[in-house]
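> I would like the atomic coordinates for the input below:
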Amino acid sequence: MSILEVIALTAKDAVAAQEGGADRLELVSDMASDGLTPSAATFKEVSKAVDIPVRVMLRDAKGFAPGNLRQLRRQAWELREAGATEFVLGFLDAGGEVDEGVTLNLLAELEGCAWTFHRALDNSNDVFRAWTTVQALGCDTVLAAGSPRGVEDGLENLKKLTTQTPPALLVGGGLQQRHVPELLAAGVTGFHVGSAVRPSGWDSPVDAASVREWVTRLV
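Modelled structure (predicted):
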């Protein structure tokens, strides 16, 4: 069965996403920086407001290198103390390869947690080589568009990645409803949306009706 993950910034977003039928949330802050780590306080508000799984972003700087790894580890610890058990992370080194050292360093705070390797994969030198590296790191999900330019440009890569699971492929990054039939036919079962369920853009909250429309497309 297909799943729909929706980006949430607030508890209000989370409630609307759940009302619309979303299966999981990705909780972030600061979409102007493409999504950074939210506060533990925000996570607590969200977790009290909904009962669907919440994956929390661990990222403290725009781009795919950590701004301050020590601070990220502290944030991870604080979020775990607040009850978080699922996370989203992913880093590249200066040469454009998956940064295994940084990733493992942060994973030391996440023992026993489920986690997604996010779109750093799309921005690596080679998405397929990066996938092989990420498989060994232990994530259960990879969020990818197949290209740094988004799903439209990455469709063929995404079709090839469906044959290389596990981990599970979660498609997001410029995903539009018109892409869904082709992706479903290729065997994709995970879909990730953000602005697509906010009719007025990132300055507006998640719209439950828009989420519901996506859910009906995935049946």
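> Going by C-alpha atoms from here, please, whenever you check contacts or count neighbours.
Fine.
> Can you classify the residue of the chain positioned farthest from its centre by secondary structure?
Distance from the centre of the chain peaks at residue 95, with 23.0 Å (Cα atoms, centre = their mean). Classification of residue 95 by DSSP: H, G, I helix; E, B strand; the rest coil places it in coil.
> how close does it get to residue 213?
Plainly put, residue 95 is 41 Å away from residue 213 if you go by Cα to Cα, to the nearest Å.
> Which other helices and strands does whichever helix or strand residue 25 is part of contact?
Using DSSP states H and E, residue 25 falls within strand 24-27. Here strand 24-27 touches strand 3-8, strand 54-57, going by 3 or more Cα pairs under 8 Å, 6 or more residues apart in numbering; DSSP states H and E.
> contacts for whichever helix in the chain runs longest?
Criterion DSSP state H: the longest helix present in the chain is helix 69-81. With contact meaning Cα atoms under 8 Å, 6 or more residues apart in numbering, helix 69-81 is reached by 37, 39, 40, 43, 58, 59, 60, 66, 102, 106, 109, 110.
> To compare against the first, here's the next sequence to fold:
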Amino acid sequence: MTDLEIAVQDAAGVRIALEGGATRVELCAALRTGGLTPSMGAVQLAVEAAGGRAGFVHVLVRSRGGGYVYSYEDVRTMCADITSLAGTGVGGVVVGALTADGRIDLDVLARFTAAAGDLPVTFHRALDATADPLVELVRLAGSGVSRVLTSGAAVCSIEGLATLAAMVLLAPDGVQIMAGGGVRLEDIPALAAAGVAAVHLSARVVVLDRHPAGPGGGAQELDATDPVLVAGARAALSAGDCTATGSSDP
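Got it, this is the predicted structure:
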């Protein structure tokens, strides 16, 4: 069965994802910027919301927005964040780093995986910003990465479908391909049929904040996890899996 991962920003999102049949969540802050490292308070409440479900909460570690070429201080910050997650009950970390010439920074990645210890490591969509994602995917062999989140180097995953299918074939042993990036419910069956191990989406809905933000508070709206979208994604995956196996079971 194809896994379903939901990107969430809080404990409420964790509960919705769990109730909607998600396999796991990626917890982050500031989803509109592509996601940043969440606070330790958010991590603690997310793990509690998972209700003891082992491996359910994976945490994005990204110290700032922008590109993925990091300074010495950026790397130290993220290593410290990864280390602080040990023993919190999270199921894994999500990281990525590139060199200035558009390749995966294997040296920085080695520092991240060392800091993670026994926690599973996912390499995020920094892969889509590399000069040659297929070549760089192969370079992850032996890196300690167990999963890669990618759109197939396209703006939306459905547009990168052919590349995603190629990635499934080229992925090193022990590295799963997870499709993510602009995923719509109607895209999910085709993504699953490409052979990816998981599909990732935010299932976000924008809600109006009834309370004034003031002149320095930013937009008068909030992002929330939509239970209808989560349930729809799970249903789309289940239908696609049944079609792929020739099963007529609901």
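> tm score of chain vs chain?
A TM-score of 0.92 describes the superposed chains when it is computed by TM-score structural alignment, normalised by the length of structure 1; 217 aligned residues with a Cα RMSD of 1.7 Å.
> Average offset of the longest helix of structure 1 relative to structure 2?
Following the fit onto structure 2, the mean deviation recorded for helix 69-81 of structure 1 is 1.6 Å by mean Cα distance after the TM-score superposition for structure 1.
> right, and the helix or strand after that helix?
strand 86-89.
> Could I get the full set of helices for structure 1?
With DSSP H, the ranges of helices along structure 1 come out as 11-20, 40-49, 69-81, 100-107, 127-137, 151-161, 180-186, 208-217.
> Indicate which one of the helices and strands packed on strand 24-27 of structure 1 is closest to residue 176 of structure 1.
Relative to residue 176 of structure 1, the nearest member of these by Cα to Cα is strand 3-8, separated by 12.9 Å.
> Measure how that closest one sits relative to helix 40-49, angle-wise.
Angle of strand 3-8 of structure 1 versus helix 40-49, following axes from the mean of the first three to the mean of the last three Cα atoms, to 10 degrees, is 130 degrees.
> Residues in contact with strand 3-8 of structure 1: which ones?
Taking Cα under 8 Å, 6+ apart as the rule, strand 3-8 of structure 1 contacts 14, 17, 22-28, 189-194, 206, 214-215, 218.
> Same question for stretch 93-103 of structure 2.
Residues outside stretch 93-103 of structure 2 that contact it (Cα under 8 Å, 6+ apart): 26, 58-62, 68-70, 82, 104-105, 108-109, 112, 116, 119-127, 129-132, 136.
> Over in structure 1, find the residue span it aligns onto.
Following TM-score structural alignment, the partner segment of stretch 93-103 of structure 2 in structure 1 covers residues 87-97.
> From residue 85 of structure 1, how far out is residue 111 of structure 1?
9 Å.
> more crowded one of the two?
residue 85 (18 against 9; other Cα atoms under 10 Å).
> got a list of what that one touches?
Counting by Cα under 8 Å, 6+ apart, the residues that residue 85 of structure 1 touches are 55, 112, 113, 114.
> Now rank those residues by neighbours and give me the top one.
For the contacts of residue 85 of structure 1, neighbours tallied by other Cα under 10 Å; top is residue 55, 25 neighbours.
> That one -> structure 2?
Here residue 55 of structure 1 is matched to residue 58 in structure 2, going by TM-score structural alignment.
> Surely its match and residue 27 touch.
Yes. Contact criterion Cα atoms under 8 Å: residue 58 of structure 2 and residue 27 qualify, at 6.0 Å.
> Pull up the overlap in contacts between those two.
With Cα under 8 Å, 6+ apart as the test, residue 58 of structure 2 and residue 27 reach no residue in common.
> quick one: the longest helix of structure 1 to helix 100-107, angle?
Helix 69-81 of structure 1 and helix 100-107 are oriented at 40 degrees to each other (the same axes, to 10 degrees).
> How far does helix 69-81 of structure 1 sit from its chain's centre?
Centroid separation between helix 69-81 of structure 1 and its chain, computed with Cα atoms, centre = their mean, to the nearest Å, is 18 Å.
> And stretch 94-111 of structure 2, by the same measure?
Centroid separation for stretch 94-111 of structure 2 versus its chain: 17 Å, with Cα atoms, centre = their mean.
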